[in-house]
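Undergrad: would you be able to build a 3D model of this:
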Amino acid sequence: MHHKALQLVKYLCGKIKSSKPVYSRALLILKPPLLLAAELGVCEVVEEIIKTYPDAIWFTNEKNHSVFHLAVLKRQEKVFNLIFQMSGHKHLLLMSQDVDGNNILHLAGKLAPEYQLHRIPGAALQMQRELQWFEEVEKIVKPNYKEDKNSKQETPAMIFTEKHKNLVKDGEKWMKVTANSCSIAAALIATIVFAAAITVPGDYADNGIPNFYRATAFKIFSISDALSLSSSVAAIIMFLSILTARYAEYDFLYSLPKRLIWGFLMLFVSLITLMVAFCAAIFLVFCNQKAYWLLVLVVVSALVPVFMYAVSQFPLVWELFISTYRPGIFRKQGTRVLY
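TA: Next up, the predicted model:
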């Protein structure tokens, strides 16, 4: 259906281009679908219309918003990339203002539509995405645009701060609740592995040396227990740094997401090594009794919490990683000459 719809768009555009007078018919017929496609992020329709009638790039709505402005205002990444890769008039489009005197950086400073924000999990990630948009648009405009004022005497930075103050508060609350919950789990693991370190399996001999100190399983237990303790303490430190952060706007761009990523990873490492230490301790106790079915049952049961943690937290960690470390919103591709 998508392919057939695109074929229909190409056919209609060709018919309009061959009709006379071209401009009036294009303005009447192509303008509404072009602006709507820019708002909805249907870049194929935008590309086909502009390829057919290049002057459609100048079409604007009642607020003097072109497809470039609408892509920024509605946070349509694909449409913006399409227009940005065009040769020719993109810099002229960046210079235009709407009826309220807003340049394109003012529009980037406004809050994204709710349906776009809801696609991103967590208020902190939503705030990070908004900062990425503002920062990327800031890179492609002239330096004096940062200080331009609209009809209300507002600069882009002033608009961004005003429109995103509630999102900053929500992001702070989300980060603190997440960090607090995870720090409790990390503290519990640290307590368990510290207790296990001073009560080793098999007890001690009369000379104070553990009875199983020559066994390979005991070495595995000792190393895993030490790794679990160090990683859980590291996780507590990372989550504590989140709880004590200042929560300025730009902290949501890199600082806070990186701390949360490392906190989650350290917590995951501590959980894995805790389960390895547990399995090694059980093996030391039951290895001489040849209760292999019991050992298999213990290993399988130890994998359950690791699997549950991975399934429940991996999507969030992956989203954090991609959002923080990806190259940027605007793909650096070769210029596509559409007109």
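Undergrad: from here on, contacts and neighbour counts on C-alpha atoms
TA: OK.
Undergrad: would you confirm that Y145 contacts N103?
TA: Yes: assessed by Cα atoms under 8 Å, Y145 is found in contact with N103 at 7.5 Å.
Undergrad: now V299: how far from L227?
TA: Separation of V299 from L227 (Cα to Cα, to the nearest Å) stands at 19 Å.
Undergrad: these two - which one has more neighbours?
TA: In this view V299 and L227 are compared by other Cα atoms under 10 Å, and L227 has more residues nearby, 20 against 17.
Undergrad: OK, contacts around that one?
TA: With contact taken as Cα atoms under 8 Å, 6 or more residues apart in numbering, L227 is in contact with S270, T273.
Undergrad: where does it land in three-state SS?
TA: helix (DSSP: H, G, I helix; E, B strand; the rest coil).
Undergrad: next one: G334
TA: coil.
Undergrad: burial of it, as a residue count?
TA: Neighbours of G334 using other Cα under 10 Å come to 8.
Undergrad: and it, what does it touch?
TA: Contacts of G334 (Cα under 8 Å, 6+ apart): Q85.
Undergrad: relative to K258, how far out is it?
TA: From G334 over to K258 (counting by Cα to Cα), the distance is 31 Å.
Undergrad: before we move on, what about A186?
TA: Applying Cα to Cα to A186 and K258 gives a distance of 18 Å.
Undergrad: neighbour count for these two, which is higher?
TA: Higher neighbour count among A186 and K258: A186, with 29 against 17, using other Cα under 10 Å.
Undergrad: leaving out the residues flanking it, which one is nearest to the more buried one?
TA: S232 (5.1 Å; Cα to Cα, 6 or more residues apart in numbering).
Undergrad: which element is the one you found on?
TA: Assigned by DSSP states H and E, S232 belongs to helix 216-243.
Undergrad: same check on V285?
TA: Counting by DSSP H and E, V285 is found in helix 255-286.
Undergrad: show me what the helix or strand that that helix is followed by is packed up against.
TA: Counting by DSSP H and E, the next helix or strand C-terminal to helix 255-286 is helix 292-325. If you count contacts as 3 or more Cα pairs under 8 Å, 6 or more residues apart in numbering; DSSP states H and E, helix 292-325 packs onto helix 123-140, helix 255-286.
Undergrad: structure for this one too, so we can compare:
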Amino acid sequence: MNLESGSLSAACLSWKLFDWDGLAIITMGPCKLPILCKKKSIAWAMDPELYEAAASGNLNFLKRMDPNLHVFQVTKQQQNTVLHIAVKFKQVEFCQHILISSSSLLLKCNSKGESPLHVAAKIGCLEIAELLVDCAKQLQRDVESSGVSALRKPLRMVNLEKDTALHAAVRNGHFAVAKCLMEADQGLLGLVNAANASPLCLAIEGGFSRIASLILETFPKSLNGDINMKTALRSAVFHSQHDIVKILLKNVPNSRNETDQIGWSPLHYAALYGDLKSTQLLLQGNSSTAYIVDQDGTSALHVAAFRGHTNVVELIVQCCPDVHEVTDKKGRTVLHVAVISGQEKMVRHILEMPRLCGIINEKDNEGNTALHLAVIYKRDNIVTILARNRGMERAAVNNNLLTAYDIFSLQPRKLSLLTAKIHYWLRGTHGLPALQKWVNTNLKREMIGETGEDTNILFARGKHDETSISNTTNEASDETVKRSRLEIHLLIATLIATVTFQAAFTVPGGYKEDGPDKGMAQSIQKAPFKAFLIFNTIAFIFSIATVYIQFATSKFSYYLRSRYASLAEVMIFIAVLGMLLAFASGVYVELANSNGLRLMGYILVGCFLLVYYACWFLDPISMQIPGLQQPRKYLRDLLFRYGII
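TA: Here you go, the predicted structure:
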């Protein structure tokens, strides 16, 4: 019998419709003869007036309409029935009237696979949810009495994402509706959606602690241990739901030791995000979870150290004093991983912890100490932190018989103050094998007259000073770099000449406007004004001289021009210094009536020059001046020794 063909009159049917999985079961006439038909064969476009009636709750329109016809009418796009519409707009009385005449609409799903109960759960209307639940229970009893055993329970219908109505209520945080559904069917708590998420997990992830607490405290026996409890604790830790963590640990204490597919326990995740409170809860009563490692041998302590969470590391060590002995599959301790990640604060904290002082010289499977790894990964600040520690064995060798200084010497590095600092703390700790290798591969070749580039900076110059740290810094610059330097010299000299020329005719203090000295400078007799003129003239002359040298040599060859580059640098330096002092003198003249402010220019210029010369004197890469190398090195070493720089 085909309803679509219209061969069966709707009036002939005593309607009871059950709709699951694309099939409709209709009972006909007094004899209740069941008929199976396709769901699409009973779907007609919804009358706009019916839609408005459902949205507004107009019962009069519904009473005038044949109740046997509105069952088949759905919206064009989302395939919503009249019951979907009434639920969506919270029309309780309209829903009651529909369910009395056509209770089968409760099982009708729209294009998203959502039943009216899904819609009620999403909007959080408790009154309609209770009405639909009662109807679903009655409908279920009718289905069971009809002998159709393959049909699913109405409350457990799922949408296209495999969400039940309980999933929808929990995801939207509707506590009352969720409680109603749980009380109606506790089995809903053990169902998961397409994302393998149970209602408990959704409550935890959404931060709905009240719903999660209700599930755990009221319906604990309804939870599936494998699906829910194994993931709920990790989810609670991940979202910092501390109240839920307490309840879970109280109900299922062993869940703290459960690991996921990558081998991480809940404590790993607490350590990852530095959640101190969750860490405390997980370690209370049973601290064995701190010894759990993943497939790579990584413990929660390793994770906390790698992320730099000092408070978590300290708490784990307090609860498990020997946990620092746990190493990963590469034999690396908590100090090793802190060095690799560049966590300076964590490294300092570990060195200051009395319980961890024994791991400072521990070696990994390759024989590398934390100092070796700091050099290998170029964590230069950490190198100095470790090298200055009195317990650090700086001359320790790895499986390749290399010390940290040997590795440092083989790395291409640019000369800097930090590099000189590392050299100071590691000097004298090179290993004998490295020296023997250099003698055999470099020194002997030079002795027999063979030439070659010596790449080992420790022994190449015959003495251990920071001038031999970089084998690239002292190489002659290429022609492009030299040309750029000359262009910069010319630009700076031109700029200084322009500024000082302008300043010479717009003197500070202004000019006299009357009297025999009309047109003369107001402050011509004052010493600061004379100093201004002198310094401004010096800056102008030396900048012009630099421009002249560059211009005069440019008509010859490039090499002749580059020969005067050093002289041009000196003259520009003098010109800049003269311009600074001229500025300070001009400020003094302009603010002569203010005893405090008039000195501001000299103070600022003095501070600038002091800082500049101090940096220049200490920086090993700055211009080398004969006779100053040893004093500069001595002062640097003195400052390094006492940790001033």
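Undergrad: could you get me the TM-score between them?
TA: Overlay of the two chains. TM-score (TM-score structural alignment, normalised by the length of the first structure): 0.51; 266 aligned residues with a Cα RMSD of 5.9 Å.
Undergrad: hang on, the earlier thing: neighbour count for Y145 and N103 of the first structure, which is higher?
TA: N103 (25 against 18).
Undergrad: can you tell me the closest non-neighbouring residue to the more buried one?
TA: In space, N103 of the first structure is closest to Q97, 4.7 Å off (Cα to Cα, 6+ apart).
Undergrad: just L580 of the second structure next, same as before
TA: V605 is the one closest to L580 of the second structure (Cα to Cα, 6+ apart), at 6.5 Å.
Undergrad: quick check: that neighbour touching A584?
TA: Yes: taking Cα under 8 Å as the definition, V605 of the second structure is a contact partner of A584 at 6.9 Å.
Undergrad: which one of those two has more residues nearby?
TA: For V605 of the second structure versus A584, neighbours defined as other Cα under 10 Å are more numerous around A584 (24 against 15).
Undergrad: list the contacts of the more buried one.
TA: Here A584 of the second structure is in contact with F532, L599, M600, G601, Y602, V605 (criterion: Cα under 8 Å, 6+ apart).
Undergrad: contact partners of the helix or strand containing S24 of the first structure?
TA: Secondary-structure assignment from DSSP H and E places S24 of the first structure in helix 22-29. With Cα under 8 Å, 6+ apart as the test, helix 22-29 of the first structure has contacts from I16, K17, S19, Y53, A56, F59.
Undergrad: can you check which part of the first structure stretch 211-230 of the second structure sits on?
TA: Counting by TM-score structural alignment, stretch 211-230 of the second structure lines up with no residues of the first structure.
Undergrad: measure that stretch end to end?
TA: End to end - Cα to Cα - stretch 211-230 of the second structure spans 18 Å.
Undergrad: again with stretch 169-181 of the second structure
TA: 9 Å.
Undergrad: equivalent range in the first structure for it?
TA: Going by TM-score structural alignment, stretch 169-181 of the second structure sits over no part of the first structure.
Undergrad: again with stretch 99-116 of the second structure
TA: Under TM-score structural alignment, stretch 99-116 of the second structure corresponds to no residues of the first structure.
Undergrad: just tell me what L12 of the first structure corresponds to in the second structure.
TA: Under TM-score structural alignment, L12 of the first structure pairs with I316 in the second structure.
Undergrad: what about that match, distance to L276 of the second structure?
TA: From I316 of the second structure to L276 of the second structure the distance is 10 Å (Cα to Cα).
Undergrad: and for A504 of the second structure?
TA: 67 Å.
Undergrad: of these two, which one has the most company?
TA: Between A504 of the second structure and L276, L276 has the larger neighbour count (other Cα under 10 Å), namely 18 against 14.
Undergrad: that one reaches A270, doesn't it?
TA: Yes: counting by Cα under 8 Å, L276 of the second structure does reach A270; the two are 7.3 Å apart.
Undergrad: contacting residues for N103 of the first structure?
TA: N103 of the first structure neighbours (Cα under 8 Å, 6+ apart): L94, M95, S96, Q97, Y145, D148, N150.
Undergrad: which SS class is the fourth one?
TA: Okay, so that is Q97 of the first structure. Applying three-state DSSP: Q97 of the first structure is coil.
Undergrad: what do we get in the second structure for it?
TA: Using TM-score structural alignment, Q97 of the first structure pairs with V397 in the second structure.
Undergrad: its match and A370 touch, don't they?
TA: No: applying Cα under 8 Å, one finds V397 of the second structure not in contact with A370, separated by 11.6 Å.
Undergrad: list the buried residues for the helix holding S232 of the first structure?
TA: 217-218, 220-222, 224-243 (16 or more other Cα atoms under 10 Å).
Undergrad: whereabouts in the first structure does whichever strand or helix holds E49 of the second structure align?
TA: Using DSSP H and E, E49 of the second structure sits in helix 48-56. Residues of the first structure offer no counterpart to helix 48-56 of the second structure, counting by TM-score structural alignment.
Undergrad: report the buried residues of that helix.
TA: For helix 48-56 of the second structure, using 16+ other Cα under 10 Å, the buried residues are L50, Y51, A53, A54, A55.
Undergrad: A232 of the second structure: which of these is nearest?
TA: A55 (39.5 Å; Cα to Cα).
Undergrad: I'd say the residue nearest to A186 of the first structure and L267 touch.
TA: Yes: S232 of the first structure is in contact with L267 according to Cα under 8 Å; the separation is 5.7 Å.
Undergrad: spell out which residues are contacts of both of these two.
TA: A186.
Undergrad: surely T27 of the second structure is in a strand?
TA: Yes: counting by three-state DSSP, T27 of the second structure is located in a strand.
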